[in-house]
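Colleague: no sequence on this one, just coordinates:
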């Protein structure tokens, strides 16, 4: 019977290779394209042929290269660790090789199938950074009834498998397993890294992948995260060879009774404590070295990806790399431009670092964000900005000109905004702007968010919209900035969750602050708070000290219900405008801060409502929260807050 099941499994694998489409394909337009029948193209065909050869298939993982100079092609293939039949491995790699050759003519590409993956590039694979992908099929999975419970089981399953894959040499960087789930169901999981990376890099990659997996799919019955270095997948149905998997039991003591395996585990654990203590000091030192090496590798990869892109041209002197899209400067150039980061040139301080004004030799003004030294947060923000935001172009988004990586310095260069940030005008220089100017700023912010949500090639959730992150140019046009906390959504993805809430007190939507759930409606909530602050001239954070109401939102809601809307409006705005126009904007702001995300309008609706005075508005519902009693004191001093601590949240 066992032999028959194995034969049926092998046959099913063969069918999935011959007929199925790939899970995903990476064919980036920002990299160079090769010319058909060129030396690069011919070398590529030879490399793909080697990847699908008998020897490569038997090994299950293979690296090779052919050519020299600009025509060199590096290739890599990997079969899933539970595929022990070399014929099936070869069939998958052969199909993947043909597919990537037919579908893509970029000089850097990768394709993933269920059973294998193939990658080629004009540059070596030695240095790698995590860039996880969300395949479209994630959006096709059903939702579960209890996402929190599933998240707990997934955490235990994937953490166990990740440790096995990374630190158990016999596993060849692969592990699969299953865990019993309430309701007589089973969750199946699989993780894999390419085999020529250090154990620590494998574990780091899988940790990043799990973070993305929980964000996109911990409320679904399945999910996949793909990366150049590692993959992670789970489902409620078996999708791998069961003979290669582990059976895990979620650690719990039902009814307070100790099970035999628990006693054995405790005894064995006690025996190992002494050995663990002896090796602890060595392990800590090794991890520190690995983290430093991984950080340096990440920085080198970003630098390498930028320098190989044809949108960047390197000068002989090395001082400046210029193109139509980006500027790339050395640290020396930026030090001269900012007078060695002089305090007199400091524009502000954020959670990720300080921002300085700079003047280039040609007279152009720039803003330089100096990210925190030796900070993984800084590296992740830099990666977000360079890889993501540089591809977005809109008149209401601040343009990223480029970056610089040198030693411990991580620098982002933006176009300079002469009027700085919106918060200064709302709360400090109130009389400098009239309602007509504010109304133009409001529309600009709305159009910028709409572009991120619906009109750009990527679906982006900003997650930290606030007046500090809205900059004003010389014409007082609004430009959204600071995308270090932004998240990319797939085309069919509408929401995600995270255990690490980032954002700023007073602007976060309640579902995000309390449950880690975020979506386009989270940004809508942020916009609503900004709109109400512009109208009233008062901050939502700390509003309770006025004793007028627990929050600015609650105060606006109370006056709205009492028919005293104009009491909410800053009197200076009413001097030179129609009160009805401001009251309509207040109405839109209250619609945006409703407690249930489904009741909030989309940004496309907001833009339409702002542009039409005759269109009827629905009645708003009660805003979300009234008061947050305690905030981590560190979060109130910085202009940009990264993590928020809530002590007690009172209901309405």
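Modeller: Now that the structure is in, tell me what you want to look at. Given the structure is predicted, the values throughout are model-derived calculations rather than measurements. Numbers count the residues shown, from 1 in each chain.

Colleague: make it CA atoms for all contacts and neighbour counts henceforth
Modeller: Noted.

Colleague: chain center to stretch 409-429: distance?
Modeller: Relative to the centre of its chain, stretch 409-429 is centred 24 Å away, using CA atoms, centre = their mean, to the nearest Å.

Colleague: same question but for stretch 447-460, I mixed them up
Modeller: When distances are taken as CA atoms, centre = their mean, stretch 447-460 is centred 15 Å away from the chain's centroid.

Colleague: endpoints of it, how far apart?
Modeller: Start and end residues of stretch 447-460 are separated by 14 Å (CA to CA, to the nearest Å).

Colleague: next, the buried residues of stretch 631-647.
Modeller: Buried residues in stretch 631-647, counted by 16 or more other CA atoms under 10 Å: 635, 638-642, 644.

Colleague: run the chain-centre distance for that stretch.
Modeller: Chain-centre distance of stretch 631-647: 21 Å, with CA atoms, centre = their mean.

Colleague: contacts for that stretch, please.
Modeller: 348-352, 468, 500-505, 628-630 (CA atoms under 8 Å, 6 or more residues apart in numbering).

Colleague: just the ones of these in helices?
Modeller: Residues of those located in helices (DSSP state H): none.

Colleague: now the element after the helix or strand containing residue 175, going C-ward?
Modeller: Using DSSP states H and E, residue 175 falls within strand 174-181. Where DSSP H and E defines the elements, the next helix or strand beyond strand 174-181 is strand 185-193.

Colleague: report the buried residues of that following strand.
Modeller: 187-193.

Colleague: also stretch 543-553?
Modeller: So for stretch 543-553, counting by 16+ other CA under 10 Å, buried means 543-544, 549-553.

Colleague: can you redo the residues you listed as TSV with distance to residue 210?
Modeller: Compiled in TSV, the buried residues of stretch 543-553 are given as follows (distance: CA to CA, whole Å):
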residue	distance to residue 210
543	38
544	39
549	42
550	38
551	37
552	38
553	36
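
Colleague: try this one side by side with the last:
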């Protein structure tokens, strides 16, 4: 029975046991027009397959129910894990048009009030329908779920229980015997208000199932609605309501004017009673009840004033108790939150840095998942070599396909990046990447699904991209033909859009600082996704550049002002993009470039060919036939503008994207590129080696050395 959540109160166990019975007695029928009941089957993501299936269901099920003679329909849409089971039922006294309109509204209300909840039921005060949808197959059973009990706040003074039970039992029997499992009734007894009642089961229930569904409702009535002017019990399989006014359409199907002679047993259960209506002309006659019933009625009449006073005192005491409970709860929560924050701060100061990171992630309730190490070990077969995808400076990367206690769908493919124990900067990179990329969302950025921090193990869990990285294709003569010119154009455009998002459109201004071919991952459709944010820097919107004493990056991709002076900006990433663009066009690495016509690196060689009008000579052989000379010249010109020596001369990524998409724009002539006559050495095994903070070293022809100094960030 989900009542507390439907009225918006916190569902603490002590409140459920103390306050729930009070609310059931005191909530008036007119307090709300709609009552949602939200399940506990988890949430679905926006724009997901589950949401699409729900949208499809909302367009078909209302029409299906409205066109049925019983105004009832069930349906199932989608496949596991996005399957949805649904049930729709309109009240038997309504018409098809009102039924369809009500169910359309119910789908909207269910999604609005049970936001992204996979299991929800919707009931109404005035609208003649109810709806339930769920990812669990509740249609396979007759279990009555999402039960709400609502009683009027007004009392029906001195009304004998025997009369009410006669009405309920007779109406229930009539509903059970009806082919539509629906009936309405009216109880007329002199000296007492007329009562109206409605009962309905879903038409797919048998008579016995309908009777079993309605039987507990008598107990709810006795417990929560004793002496109330009206009330209702709502469930997904059967419904009951009674009032002192005609709340349904048309004449009652059953009119009761004779009292049954049975009395509710002492165990508060009432058998189904069959009433025998008398002719309409006959005056209501009250049959003399047994002695037990006479005592009950006499007590009601004899102690009227005393009962009224006791009722007023009881209601006032209950309201005061609820008010005091709420005040105590609010005070307790505030003190608890304050104490928890102090304990958290103290714990963070005493924990190792990795535990403090995990603590912060839990407190922020990040959208990604904190995985258990045991699950990852099981899924990767204890990081077996069979699941190894590759090795980088951060550590090895593994692939696995598994199911994480319902957190991910069965069969989800995951890539796990494992922090190498020998990585000197490993945890700094790990912390930076987790806290940064979790805030970024773009189709050309790799999606971080979660992480794991357990002792010495530091793991990043990413979406798995089956086509590995860009360098796997463009630098391998056996695979370069798999990436034709059209695909390379899509890859170039995607990388540019991803960088533009980082520099301009994300919530934070991000400088990647390590853009290179091996950090461009490719999905199943060869769409690029920028990865590896371990070295990324965050700028405020007003800052344009920063500096560091620890220059860390990859040979061949670092801008000269960053390599020599530690100055980085968005123009540093633009330089790396220009190098990457030349590598995509030529199929050659800038690092370890073989000498061509006395030029020692790819940048100088490309500029020389462009100056001489020999652009086609730079292109990789497999795409020469697919690209026009003018188009090749335009792309090389854009790349050379990005790798100019002075940062101020380089365009922004906004300008780069515009130039890539504008074929008829006249591009300015680029100045000669950086490292014009400098040989760029090959990368070491890690893929990341810092340049020296020494301009003389940068300008030498020797291999560049490693210098590590305290970071200024």
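Modeller: Structure's in. What do you need? What you are looking at is a predicted structure, and each value in this text was computed from that prediction instead of being measured.

Colleague: before we move on, back to that, which residues in structure 2 does the strand holding residue 175 of structure 1 align to?
Modeller: Residues of structure 2 offer no counterpart to strand 174-181 of structure 1, counting by TM-score structural alignment.

Colleague: which neighbouring elements make contact with that strand?
Modeller: helix 147-167, strand 185-193, strand 245-248 (3 or more CA pairs under 8 Å, 6 or more residues apart in numbering; DSSP states H and E).

Colleague: out of those, which is the most enclosed?
Modeller: Greatest average neighbour count among these goes to strand 185-193 (a mean of 23), per mean count of other CA atoms under 10 Å.

Colleague: which residue is the nearest non-sequential neighbour of the most centrally placed residue in structure 1?
Modeller: By CA atoms, centre = their mean, structure 1 has its centre lying nearest to residue 487, at 3.9 Å. Distance criterion CA to CA, 6 or more residues apart in numbering; nearest residue to residue 487 of structure 1, sequence neighbours excluded, is residue 461 at 5.3 Å.

Colleague: gap between the aligned partner of the one you found in structure 2 and residue 448 of structure 2?
Modeller: Under the alignment defined by TM-score structural alignment, residue 461 of structure 1 corresponds to residue 511 in structure 2. Residue 511 of structure 2 sits 18 Å away from residue 448 of structure 2, going by CA to CA.

Colleague: next one: residue 581 of structure 2
Modeller: 26 Å.

Colleague: for residue 231 of structure 2, same thing?
Modeller: Computed as CA to CA, the residue 231 of structure 2 to residue 448 of structure 2 distance reads 51 Å.

Colleague: over to residue 528 of structure 2?
Modeller: 15 Å.

Colleague: mind checking which of the two has more residues around it?
Modeller: Just comparing residue 528 of structure 2 and residue 448: by other CA atoms under 10 Å the higher neighbour count belongs to residue 528, 29 against 25.

Colleague: related to what we said a few turns ago, in strands only, show me the buried residues of stretch 543-553 of structure 1.
Modeller: Counting by DSSP state E, no part of the buried residues of stretch 543-553 of structure 1 is found in strands.

Colleague: identify the farthest-apart pair in those residues.
Modeller: Farthest pair in these (CA to CA) is 544 and 553. Separation: 10.6 Å.

Colleague: any figure for the gap between the nearest residue to residue 86 of structure 1 once chain neighbours are set aside and residue 7 of structure 1?
Modeller: Once flanking residues are discounted, residue 86 of structure 1 sits nearest to residue 58: 5.0 Å by CA to CA, 6+ apart. Noted for residue 58 of structure 1: a distance of 19 Å to residue 7 of structure 1, by CA to CA.

Colleague: quick one, which of these two is more surrounded?
Modeller: When neighbours are counted by other CA under 10 Å, residue 58 of structure 1 and residue 7 differ, and residue 58 comes out ahead with 18 against 12.

Colleague: which one in structure 2 is aligned with that one?
Modeller: Using TM-score structural alignment, residue 58 of structure 1 has no partner in structure 2.

Colleague: what about residue 58 of structure 1, which helix or strand?
Modeller: helix 54-59.

Colleague: chain center to that helix: distance?
Modeller: 36 Å.

Colleague: mind listing what's buried along that helix?
Modeller: Per 16+ other CA under 10 Å, helix 54-59 of structure 1 contains these buried residues: 56-58.
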